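Q: My questions concern the predicted model and sequence given below.
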Amino acid sequence: MSALFPTYAKWDVKALKGEGALLIDEHGKQYLDFVSGIAVCNLGHCHPKVNEALKAQVDTLWHASNLFHLEGQEQVAQLLTEQSVGDYVFFCNSGAEANEAAIKLARKATGKHKMVSLTNSFHGRTLGSMSATGQDKIHQGFGPLLSEFTYVPLNDSAALKEAVTEETAAVFVEVVQGEGGVRLMNQEYADALAALCKEMNCLLIIDEIQTGIGRTGTRFAHEQYQLSPDIITLAKGLGNGFPVGAVIGKAHLKSSFEAGSHGSTFGGNPLAMAAAKAVLDEVFQDSFLQDVKVKGQLFLTQLEEALKDCDLIEEVRGLGLMVGIECKEEVASLIQACREKGLLILQAGPKVIRILPPLIATKEQLQQAVDIIKEVMAEKLVINGAQIQ
């Protein structure tokens, strides 16, 4: 009997070891891990440069508290600000913490409390980040949320314009909704969003927790929409599995996070900074990002071609190595069938398969995943009395 709270619907796989894009269970079975810790292990499992950085830091300093000047914090903050539109960084331990900090920063900086976020969004499970999340299933059972959030549909500029007023502190968005079904913002909506925030003098917060650190083929996904957010939130891929989150903010927000206004005991600790610096040194190379773009487009094209005649498929969509396959029926059994064949993938809602390969996955591994998915779809169609060419 487990002593754990049953907060997760665990798979029947005991993960013991990881090597690159592979996860290995207690029986020695190898899985192609296209979950990547839910967009966390962007450099795959046990990346040698991240491992070396952490091993060196373990023998130097684990923790000293944020009362001290820590060189690693300055190095990582410098990398993040040099490669973004932001000027200052706050470090924490997770995406939910980063989003919680972003909400506080926006409210304090503007003196306003109302916020607009998107239907089907996901921003975390703390009270504030859960309130920003536009999904009823995340809210159920926890009582009153922060009442100042209004939710509007993605890519509905009219609804956005109606919701944002002069009393709005910030609009809080993902440019690709991960948990919400791998749904992409369109450029027309992005342009309307930027213009509206400027017109109404409200902040733009972009949650890059799942989309950031190279996942979509650029450092941050919002770069591909020519957006310039006031606040960017990060986590997941930033530490490649070591817990770390960050908030990047523009210079005009500096005075709102003065000493004593916010904090995190473990945020920015030397171990997390060692991991994050090693990740950024690798991922933020132009050649690395270009490779992700090329592989992402190839993978999307291969999936579209393989599944074009499959009656189960509604749409294949994605950006970089963040891909969704929307189906006409619930996908839980399809995901289980892929797992049995050695491919680990996820759901994003009842009818969407979410695929998050490590950014270091080879073209051969991407093709292997396509072949497994096509095989599973074909078997499902046979069960349903149809066929796939």
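A: Noted; the coordinates are in hand.

Q: switch to C-alpha atoms for all contacts and neighbour counts from now on
A: Fine.

Q: Contact partners for residue 34?
A: 21, 343, 344, 345, 355, 356, 357, 358 (CA atoms under 8 Å, 6 or more residues apart in numbering).

Q: Repeat the analysis, applying 7 Å as the threshold.
A: By CA atoms under 7 Å, 6 or more residues apart in numbering, the residues touching residue 34 are 343, 344, 345, 355, 356, 357, 358.

Q: and the end-to-end length of stretch 255-269?
A: By CA to CA, to the nearest Å, the extent of stretch 255-269 from end to end equals 23 Å.

Q: Can you list the neighbours in contact with that stretch?
A: Contacts of stretch 255-269 (CA under 7 Å, 6+ apart): 62, 63, 65, 73, 91, 92, 93, 105, 108, 109.

Q: take a look at this one as well, against the first:
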Amino acid sequence: MISHVLPTYNRAPLAFERGEGSWAIATDGTRYLDLGAGIAVNVLGHANPDLVAALTEQAGRIWHVSNLYQIPEQEKLADLLVKKTFADTVFFTNSGTEAAELAIKMVRKFWDHQGDPERIEILTFDGAFHGRSTGAIAAAGSDKMVKGFGPLMPGFRQLPWGDIEALKAVITDRTAAVLLEPIQGEGGIRPLDDAELREIRALCDKTGTLLVLDEVQCGMGRTGRLFAHEYAGIAPDIMMVAKGIGGGFPLGAVLATEQAAAGMVAGTHGSTYGGNPLACAVGARVMEIVADDTFLAEVNRKAALFRQKLEGLIAAHPNLFESVRGQGLMLGLKCKSAPADLVRAGYAQHILTVPAADDTLRLLPPLNISDEEIAEAVARLDKAAESLDA
């Protein structure tokens, strides 16, 4: 018989009842060091007191009114995002998938608004993950994502990851947009070089093409900058944000320049829950903490410490690991085989990690993980690796 919860996930045999910072506590009381953070979501750890206070205060005031009315908490968070980014305007969603759908709609509506509705082709890259809606899977285009779901939304062309020459060969003044992740998450923690990202921006400028960045996983301080594209010194026209922006509360957003958003007038998009007072109250507190320069400097310092210790782990287990890659606290251990066994071995050592494509183990801890917890994490990964070596 089918389970009461639709069986679309291969779930681990673990259930958690509470959390404390970098630790998740299972229903049997076992404490697990959490290097997944809900897949880069819990940027300030579990049960962060600042976020609990923000949510509790808002919960005692008002939860939901819908976007029929002005929402002060939404306006506060939008102001914070505009102040700290390239954007002129923000639309709030509940998830990264919803942000991807709006980003695609915004591109198409932009060109329709410009009087060129046939300019719809969006260039994307293999290994990408933009969510699981019909538009998002069409953008990614991988067999795993699209098989069995019938005709796909037209207007997407996938290119080899990081192949600038392939992009040069196809981008024209008829291309609607280029859509990419500065660092692929599900694709295996694969960063795009800063020089390549600058070249893509230049190609978009030359052809009048919109640049859309998906920073759902690599944004919100994860890389040591508020957003990963800042390292390249460029700005997108449209950007998708989610995961870390709510610190664990469901929240996403699309950020855009005034020009890119010109076609999105009243009635062109909407959301019942998007930007609700609860989510935005939490999101504003996350922004106040994570966007601080001192906080981001600490992320970078901890990332250097973590990376140094991981290099030692790789040297100790050359049969299992090839390299460490990524930026900030968005790190990947490139393995010599699929990392599923290592993830399971980690459960025995009471540590949580996240597998990804390209034989990569993702390490996405809370951004406020302590030095001592970093050392403990590597020690537990070492024991998990020893069990596989044996």
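A: Noted; the coordinates are in hand. If you're wondering where the values come from, they're calculated on a predicted model, not measured in any experiment.

Q: After superposition, what's the TM-score here?
A: With the length set by TM-score structural alignment, normalised by the length of structure 1, the two chains reach a TM-score of 0.96; 382 aligned residues with a CA RMSD of 1.2 Å.

Q: buried subset of the contacts of stretch 255-269 of structure 1?
A: 63, 73, 91, 92, 93, 105, 108, 109 (16 or more other CA atoms under 10 Å).

Q: Out of those residues, the closest to residue 1 of structure 1 would be?
A: Using CA to CA, residue 93 comes nearest to residue 1 of structure 1 of those, at 29.9 Å.

Q: Which residue of structure 2 sits opposite the closest one in the alignment?
A: Residue correspondence to structure 2 (TM-score structural alignment): residue 93 of structure 1 is matched to residue 94.

Q: what helix or strand does residue 280 of structure 1 sit in?
A: helix 270-283 (DSSP states H and E).

Q: The helix or strand just after that helix vs structure 2 - mean distance after superposition?
A: Sequence order places helix 286-307 as the next helix or strand after helix 270-283 of structure 1, per DSSP H and E. Helix 286-307 of structure 1, aligned to structure 2 and superposed, deviates on average by 0.9 Å (mean CA distance after the TM-score superposition for structure 1).

Q: my read is residue 220 of structure 2 is in a strand, agree?
A: No: under DSSP: H, G, I helix; E, B strand; the rest coil, residue 220 of structure 2 sits outside any strand and is assigned coil.

Q: That one pairs with which position in structure 1?
A: Match for residue 220 of structure 2 (TM-score structural alignment): residue 213.

Q: In structure 2, mark out all the helices, start to finish.
A: Counting by DSSP state H, structure 2 has these helices, from start to end: 37-40, 49-59, 72-84, 96-113, 134-140, 143-146, 164-170, 194-207, 277-290, 293-316, 340-348, 371-389.

Q: Pipe the ones you listed into JSON lines and attach distance to residue 322 of structure 2 per row.
A: Shown next, in JSON lines, are the helices of structure 2 (distance: least, CA to CA, whole Å):
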{"stretch": "helix 37-40", "distance to residue 322 of structure 2": "23"}
{"stretch": "helix 49-59", "distance to residue 322 of structure 2": "38"}
{"stretch": "helix 72-84", "distance to residue 322 of structure 2": "37"}
{"stretch": "helix 96-113", "distance to residue 322 of structure 2": "31"}
{"stretch": "helix 134-140", "distance to residue 322 of structure 2": "27"}
{"stretch": "helix 143-146", "distance to residue 322 of structure 2": "26"}
{"stretch": "helix 164-170", "distance to residue 322 of structure 2": "26"}
{"stretch": "helix 194-207", "distance to residue 322 of structure 2": "23"}
{"stretch": "helix 277-290", "distance to residue 322 of structure 2": "32"}
{"stretch": "helix 293-316", "distance to residue 322 of structure 2": "7"}
{"stretch": "helix 340-348", "distance to residue 322 of structure 2": "14"}
{"stretch": "helix 371-389", "distance to residue 322 of structure 2": "13"}
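
Q: residues touching residue 360 of structure 2, list them.
A: Taking CA under 7 Å, 6+ apart, one finds 188, 332, 333, 334, 335, 339 in contact with residue 360 of structure 2.

Q: Under the alignment, what does the last one map to in structure 1?
A: This points to residue 339 of structure 2. Under TM-score structural alignment, residue 339 of structure 2 pairs with residue 331 in structure 1.
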